[in-house]
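1. predicted coordinates and the sequence they were generated for:
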Amino acid sequence: MKEIADSELLELIRQSNYPAFDELYQRYWKYIYTIAFRKLGDRDDAADLTQNVFMEFYDKRKGLIVNIPVKNYLRTAMLYKLSNYFRTKGFQEKHYLNFQHFHQHSPESDSSFDLLAKRENEMEFEEMVELIYRTIDEMPEKMKEIFLLSRTEQYSIMEMAEKLALSPQTIKNQISKALSRIREVAAKNDLTVAQVMILIWLTQP
């Protein structure tokens, strides 16, 4: 089984081949679990969501339509689970502090997750996730680097200026331009800026 490609495993899983499913699980459970744990900060909750993702994957096996790499499909499924998790359980303090550092201003946390989760169709959620990846990937390289340093690693303006050998004003300008792009994406896709920022937070390591 270890030499079989993901696409072949998927065909076997559709035929209810449990060893094929177990191989797929062994390949990706740590990756999926890590995504959940980094956002939740709770090992038990992360493990529960990981199990749910794989259980639902197997339960839907016969009618499963996977148009992207299996790893990406499972990642999107976990992001969808996380969105629903925060909608139903709310932002606990540990989540809020983590996201607040990322967002850098008061987020519409609960209401934004609620609105995201109203897009109950997983395919629509998958499209939103791919939109976020595209939005970040399409940023000029330096803008993307600065934006992610400021949002995912919580670098200050001065720390980024020192790290990248740029002036603080240049850093501020690049962040401002990145946020302008995000506002445009939000407006074109019937999302608030806070919702887009939540999706970025969910999708970044």
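-> Perfect, thanks for sending it. This structure is a prediction, so every number in the text was calculated from the model and none was measured.
2. C-alpha from now on. contacts and neighbour counts both.
-> Noted.
3. can you pull the contacts of Met78?
-> By Cα atoms under 8 Å, 6 or more residues apart in numbering, Met78 lies in contact with 32, 35-36, 49-50, 53.
4. again but with Ile200, I slipped
-> Counted by Cα under 8 Å, 6+ apart, Ile200 has contacts Ile132.
5. burial measure for the nearest residue to Glu108 once chain neighbours are set aside, as a count.
-> Spatially, and ignoring its direct neighbours in sequence, Glu108 is nearest to Ala194 (6.2 Å; Cα to Cα, 6 or more residues apart in numbering). The number of residues packed near Ala194 is 21, by other Cα atoms under 10 Å.
6. another one to put next to it:
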Amino acid sequence: MEAIDAILLSRLGQGDAHAYTVLFERYWKFLYAVAYRRLQDEELAQDIVQEVFMQVWDKRDKLTLTPEYIEYYLLKAVKNRVINHYTSQRAKAEALQRVMHRMEAVVEESAYQPSRYLELERFLDEQVEQLPDTMRAVFLMRSDNRSIQEIAQKLHIAEQTVKNHLTEASHRLRRSLLKKFSDEELAGLIIAVAVLTNN
């Protein structure tokens, strides 16, 4: 797969529209699923993924991506746009951005390859799916930067119940991650990116 991506990236840098189309088709379904899972809006999810690919095309001659980084780059770009969509409070946005910057630094400073990071993220997604229904809904809505109050109103539950679900979900996910992965800081940072539990 990386060999194919290497060829596509090389041709993309030369302005090859066909290479761009092939790259789009290779990653579109995965990135759309990531966006839709967080937005629950087909049109908006499509728009976000298309915007990411348009940005790739616009910067095609400036991108310095290696094949093993392309999926990580695209995934991060989609998630950033989802976060931007939901962000309404500057302090919360800045806190989330700091955590994301630290997570990127950990990945760069450690022996983790982007593929390892992606493996960890996918494992986290699998574990989220195994949470009880209400707890999962709370976690996913909070990961999209919804407020505690908004989640409570949407799910018709008390705000304290929302907080309790978030705390328990974070504990469960952290335990699961640490059973499979040894890097405690990276595991904690990924959960922090997924859900900020401050009001």
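-> Happy to help now that I have it. The model shown is predicted, which means the values in this text are computed figures rather than measured ones.
7. hang on, the earlier thing: just the contacts of Met78 of structure 1: which are in strands?
-> Per DSSP state E, strands hold no members of those.
8. any idea which residue of structure 1 is furthest from its center?
-> Ser167 (30.9 Å; Cα atoms, centre = their mean).
9. got a list of what the counterpart of it in structure 2 touches?
-> Matched by TM-score structural alignment, Ser167 of structure 1 corresponds to Ala158 in structure 2. By Cα under 8 Å, 6+ apart, Ala158 of structure 2 lies in contact with Ala152.
10. same deal with Trp28 of structure 2?
-> Per Cα under 8 Å, 6+ apart, neighbours of Trp28 of structure 2: Val49.
11. now name the helix or strand holding it.
-> helix 17-39 (DSSP states H and E).
12. any idea what sits nearest Thr66 of structure 2, other than its immediate chain neighbours?
-> Closest to Thr66 of structure 2 by Cα to Cα, 6+ apart is Ala6, at 7.0 Å.
13. would you agree the one you found is in contact with Pro67?
-> Yes. Contact criterion Cα atoms under 8 Å: Ala6 of structure 2 and Pro67 qualify, at 5.1 Å.
14. joint contacts of those two?
-> In terms of Cα under 8 Å, 6+ apart, Ala6 of structure 2 and Pro67 are not both contacted by any residue.
15. immediately after the helix or strand Asp44 of structure 1 falls within, which helix or strand?
-> Asp44 of structure 1 belongs to helix 43-59 when assigned by DSSP H and E. Using DSSP H and E, the helix or strand that directly follows helix 43-59 of structure 1 along the chain is helix 70-89.
16. run through who's touching the helix or strand that that next one is followed by.
-> Of the helices and strands lying after helix 70-89 of structure 1 in sequence (DSSP H and E), the nearest is helix 93-103. With contact meaning Cα under 8 Å, 6+ apart, helix 93-103 of structure 1 is reached by 39-41, 106-107, 109, 150-154, 197, 201.
17. contacts only, for Ile148 of structure 2.
-> Applying Cα under 8 Å, 6+ apart to Ile148 of structure 2 gives the contacts 142, 159, 162-163, 199.
18. and the equivalent of Pro114 of structure 2 over in structure 1, how far from Glu141 of structure 1?
-> When structure 1 is aligned by TM-score structural alignment, Pro114 of structure 2 is paired with Glu122. Note on Glu122 of structure 1: its distance to Glu141 of structure 1, by Cα to Cα, to the nearest Å, is 30 Å.
19. of those two, who's got more company?
-> Glu122 (14 against 11).
20. nearest spatial neighbour of the more buried one, skipping sequence neighbours?
-> Tyr80 (7.1 Å).
21. next, count neighbours for the one you found.
-> If we define neighbours as other Cα under 10 Å, then Tyr80 of structure 1 has 24 of them.
22. roughly how far does it sit from Met139 of structure 1?
-> In terms of Cα to Cα, Tyr80 of structure 1 sits 25 Å off from Met139 of structure 1.
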